[in-house]
Each structure stands twice: as C-alpha cells, then as structure tokens.
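*Asks:* The amino acid sequence is not available; the structure is as follows:
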C-alpha cells in the first residue's frame, strides 16, 4: 500500500490547528476531535481556566494541545494567539473561527447601534483578522484550511435573530471571498452552518419548551443536534478528505433547510 493510501483521509497528524471559542460547545468538540485525529490544537476562548480544562481532557486521551486566552474582538489578542501558536509549534495549518456573540434577542427595530456594531465586529471582522494573520504563512508552507462556523441563521430570516443572521450570512461570503483570493496558494476556505445545537450559546432557544417543540416538530430528524455532530465536518475540511472543497457552506441541521415533515403549515 502506498504512503498516501496507508494514511486515513481524515488523518491530521503533523497539523497545527487554532480553534476559537473552544472551551465549550461546538468549539470544544472540534478541538477534541481534531486532536483525536492527530492535530496539535491551540484551544482558545476568553477564559484561560476553561480552555485548560479542554487541554487537560485532550492530554488525558493522548493528544497535544495548549491553552491561550483570547477575546476575538481585540486585534492584538488575536495576533498574540497566532504568535503563541507559531512560537510553540512553528506552523499553523488550520484555523477554526468558531467564537461568536449574540447579545440581542428580539426584533431588529429595537437593536442599539453599538450592539449591531459589536455583533458585526465579533462575528465577521474577527474572522477576517484571524484569516489575514495566518494565510500568508500558510501560503509559504504550501497551503492550509480556514473554517468559519456560521449558522443556518445566515440562510433564513428570523423575527428575533436578525443581526446575528446578517453576520452569519456575511461569514459565508467571507469564506467565498477568501477561497477566491487564496485558492491559487492552495488555501481552502469554507463555512459550516449548524442548525440548533445543544450548547450554552443556544440555551435560550432549546431550553424554551415552545421553541424546542416547534423546532423538533419542523426538523426531519425530530431532534436538535449535539456539538459532536458538527465536529466531523471540521475534521473533514481540515484533512485530505476535504482537499478539493473550498468556498462552500456545509449545512448540518437535521434537515431543517430541506423542509418540514409536518403536514401543511400548522
């Protein structure tokens, strides 16, 4: 068997991956699964102690990781995150822009300007900053993968998640633009758009019995997702298995975007 065939398509051995918002939920699942597949992982979020818990969990299973606190809204902290990864391991092969905010739940007409600006800065600009910090080095080493965690909120309107949805739609366009700009240097850029997943971030949605009942009724798989069900797509996009995919958005939503299995629109 040739060397290429001997390795799994999903083998991340030798890679270094940065994951933002990695202390819990989808980010943690991605960090743990990437480490399981052989990547060295930089676990990042605002709280260092929470990141260290993830690092310890990865280490207990034989993986390699370190924790770096970072507020994605601060450019200097993102640069420090990149610098720390380079100082420790000398390369960055994959970045996962998972950290995001949603401080407003309600109609857009009641959205203060400063909150709108904060959502756009944290959910879009921070991903652009991080990508721009790592892509030149990726290009020098022959390629890399940028993965942005978007949402199906970026594909449909919402009476209560308007600005968040706008930011997540923009993330999809950011991934397309980066794909076009950096594809000739073998850097791939893609989005993952989860549906409702059981995370602390989405707790206001899945803990509300009325919302939960309606969402599961309208979902072909009749349930919400779990963080680990998003992580496999990130491993795919970082690995040889995803080496010809760029500029795309992978929707993982239990079938919500395909349509409701309910009869009629009751």
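*Replies:* Perfect, thanks for sending it. The shown structure was predicted, so the numbers you read here are calculated from the model rather than taken from an experiment.

*Asks:* all contacts plus neighbour counts: C-alpha atoms, from now on.
*Replies:* OK.

*Asks:* Strands of the stretch 151-266 of the chain, start to end?
*Replies:* 187-194, 249-252 (DSSP state E, counting those that start in this stretch).

*Asks:* What is the first one packed up against?
*Replies:* Going back to what we said before, that points to strand 187-194. helix 126-141, strand 144-149, helix 162-182, helix 228-238, strand 249-252 (3 or more CA pairs under 8 Å, 6 or more residues apart in numbering; DSSP states H and E).

*Asks:* Show me which residues of the first one are buried.
*Replies:* The one in question is helix 126-141. 126, 127, 128, 129, 130, 131, 133, 134, 135, 137, 138, 139 (16 or more other CA atoms under 10 Å).

*Asks:* Can you tell me which of the helices and strands packed on strand 187-194 is most buried?
*Replies:* Counting by mean count of other CA atoms under 10 Å, strand 144-149 has the highest mean neighbour count of the helices and strands packed on strand 187-194, with a mean of 28.

*Asks:* quick one: buried residues of stretch 50-69?
*Replies:* 50-52, 54-56, 58-59, 63-69.

*Asks:* ditto for stretch 212-232
*Replies:* Buried residues in stretch 212-232, counted by 16+ other CA under 10 Å: 212, 215-220, 222-232.

*Asks:* what's the answer for stretch 244-262, then?
*Replies:* For stretch 244-262, by 16+ other CA under 10 Å, it's 246-257, 260.

*Asks:* In TSV, list the residues you listed along with distance to residue 43.
*Replies:* Listed next are those as TSV, based on distance: CA to CA, whole Å:
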residue	distance to residue 43
246	24
247	25
248	25
249	24
250	23
251	24
252	23
253	25
254	27
255	30
256	30
257	31
260	37
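
*Asks:* Just give me the closest of these to residue 95.
*Replies:* residue 246 (14.2 Å; CA to CA).

*Asks:* next, the one to line up against it:
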C-alpha cells in the first residue's frame, strides 16, 4: 500500500469501531501515526490492540467530545506523544432517537446537536493552533447522506448532519488562510453497527444506484484521498460516498 502519510499524525474521533476505526486503520497502513478515541476505555483498549496487531503506530485516549476538558486532554495527549497534529478527522456522532420526529424529547435533541454539531466545531477550533503549525494539514468532517436526504426514521439525526456540510464550506476560507484544507464526506448506508436498522432486516437504499450497502473501508479510502496531497487543490467540499444516492440541498 502506498505510504502517503509517513511522518503525519492523524487524530480521529469516534474511532474504535465502524467508519472511524476503518479511517484510522487506513491512514495507519499508509504510514500515519494515529490517535483514536472513544468514551469507553474497553473500546479504546480493544481498538488499540487491533491496530497494534498490524504494527501500526497508535495511541488510544478516552474522550467524551462533548466535554471541553476531555477535548483538551485529547489534544494534549496527542501533542505529548507525537508532537503535533497534521490531520483531524471528526467522525463521532450519536443518535439516541428513532421514530416520529415530534416524539423526540428536549434532552435527546440537545444531545444530538451538542455532539454531532457543536462538539465538532469546538474540537476543530481547539485543534487549529496545532494544525496551522504543520505543512499540508487538513480537517475532515464526516456528515451523512441523511444530511441531504433526511430519513424519517432518524429525522433529528439527519437534521444534525446538514450543518456539517455548511460548516465545511464556511470554514474553507478561514482555514485556507492558515494553510489548512477542510473537507467533508457524506457516507450513504454503510454496514456498521451504528446503521444496523437500515441494512439488517430489509435494506433501505435511499434510491442508491448501486442497490447495495457500502462498507467502512470504502469510506476510509475516500478519507485517505481527501487527507492526502492527492487532494491538494480540494477544500471546502463535500464528497458523497453513497453509491449514487440522490443528494441535493
């Protein structure tokens, strides 16, 4: 495998399983030193062990991205271990509500937006001073096809994914002035535990041209491209990785 990330440090949130883990694994296989995190120590420990089986250089940190001190600790531990941050991937997301949009309660609504939107912005803001010190640094935000094409099953989650597309575009000019690229991926239905309701029983393809679910390593391959110098003239963009599913704002 091509080593596009030698001497690069990549910090990936929500990265002990699913899409986040696959991104960490792919960047690590291409030479990056990777920092993974999750709210639960047992998940962090298991993911680190999996990466080390492949002799990948990695660090695991327990972090609740919705807590400022945890975000600060995550960045500090990364700097302490590796001396910088070249790539920040904001993948973490929650979805505590399924069903009718009007049945969600305020606590669930706040949790969705605090984690999926607010913490993404604040972590990027906290990481900017370190990213701007590096050459060819970049930020990658993971949104969702649901941000374009809301699902009635997970409508509040879908709503929370649309601002990430706008955030990417809005951050583009300010990041460019600092020498930082910022891009976004909107995955379709990916076969992970997080999206099990969409593929386990009767697959929901949302008009996907390819009529199949996607896989985490397919999103990871897209992430590796956007985080590499192969995408050196791409910023402020959202790449839809959804098998041709309809996407329009």
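*Replies:* Arrived safely, thanks for sending. Every value quoted in this text rests on a predicted model; they were computed, and no experiment measured them.

*Asks:* Dump the strands of the stretch 151-266 of the first structure to a markdown table, plus distance to residue 79 of the first structure.
*Replies:* Below are the strands of the stretch 151-266 of the first structure laid out as a markdown table (distance: least, CA to CA, whole Å):
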| stretch | distance to residue 79 of the first structure |
| --- | --- |
| strand 187-194 | 20 |
| strand 249-252 | 26 |
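
*Asks:* Compare those strands and give me the one nearest residue 42 of the first structure.
*Replies:* strand 187-194 (19.0 Å).

*Asks:* ok, and what's touching that closest one?
*Replies:* With contacts defined as CA atoms under 8 Å, 6 or more residues apart in numbering, strand 187-194 of the first structure is touched by 135, 138-139, 143-152, 171-172, 175-176, 178-179, 182, 230, 233-234, 237, 243, 245-253.

*Asks:* so who does the residue mapped onto residue 227 of the second structure from the first structure touch?
*Replies:* Residue 227 of the second structure maps onto residue 238 in the first structure, with residues paired by TM-score structural alignment. When contacts are counted by CA under 8 Å, 6+ apart, residue 238 of the first structure touches 12, 94, 144, 145, 147.

*Asks:* Redo those residues as a markdown table? Include distance to residue 104 of the first structure.
*Replies:* Formatted as a markdown table, these follow (distance: CA to CA, whole Å):
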| residue | distance to residue 104 of the first structure |
| --- | --- |
| 12 | 37 |
| 94 | 30 |
| 144 | 34 |
| 145 | 31 |
| 147 | 25 |
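
*Asks:* For the residue nearest in space to the middle of the second structure, give its distance to residue 217 of the second structure.
*Replies:* With distances taken as CA atoms, centre = their mean, residue 91 lies nearest the centre of the second structure, 2.0 Å away. Noted for residue 91 of the second structure: a distance of 14 Å to residue 217 of the second structure, by CA to CA, to the nearest Å.

*Asks:* What of residue 136 of the second structure?
*Replies:* From residue 136 of the second structure to residue 217 of the second structure the distance is 24 Å (CA to CA).

*Asks:* any chance you could map the helices in the first structure?
*Replies:* Listed in chain order, the helices of the first structure (DSSP state H) span 3-6, 25-36, 48-60, 75-89, 113-120, 126-141, 162-182, 203-206, 209-217, 228-238.

*Asks:* how about the nearest residue to residue 116 of the first structure, chain neighbours excluded?
*Replies:* residue 163 (6.5 Å; CA to CA, 6 or more residues apart in numbering).

*Asks:* mind listing what that neighbour touches?
*Replies:* 108, 116, 119.

*Asks:* Repeat that for residue 232 of the second structure.
*Replies:* Applying CA under 8 Å, 6+ apart, the residues contacting residue 232 of the second structure are 136, 181.

*Asks:* make it 10 Å
*Replies:* 136, 137, 138, 181, 225, 226 (CA atoms under 10 Å, 6 or more residues apart in numbering).

*Asks:* now the third one, nearest residue through space, not along the chain?
*Replies:* Leaving aside its chain neighbours, residue 138 of the second structure sits nearest to residue 181 (4.5 Å; criterion: CA to CA, 6+ apart).

*Asks:* And the last one, by the same measure?
*Replies:* Nearest-residue entry for residue 226 of the second structure: residue 183, 7.2 Å, with adjacent residues in sequence omitted and distances by CA to CA, 6+ apart.

*Asks:* count of residues packed around the residue mapped onto residue 20 of the first structure from the second structure?
*Replies:* When the second structure is aligned by TM-score structural alignment, residue 20 of the first structure is paired with residue 13. When counting by other CA atoms under 10 Å, one arrives at 25 neighbours for residue 13 of the second structure.

*Asks:* my guess is residue 13 of the second structure contacts residue 22, does it?
*Replies:* No: judged on CA atoms under 10 Å, residue 13 of the second structure makes no contact with residue 22 at a distance of 11.7 Å.
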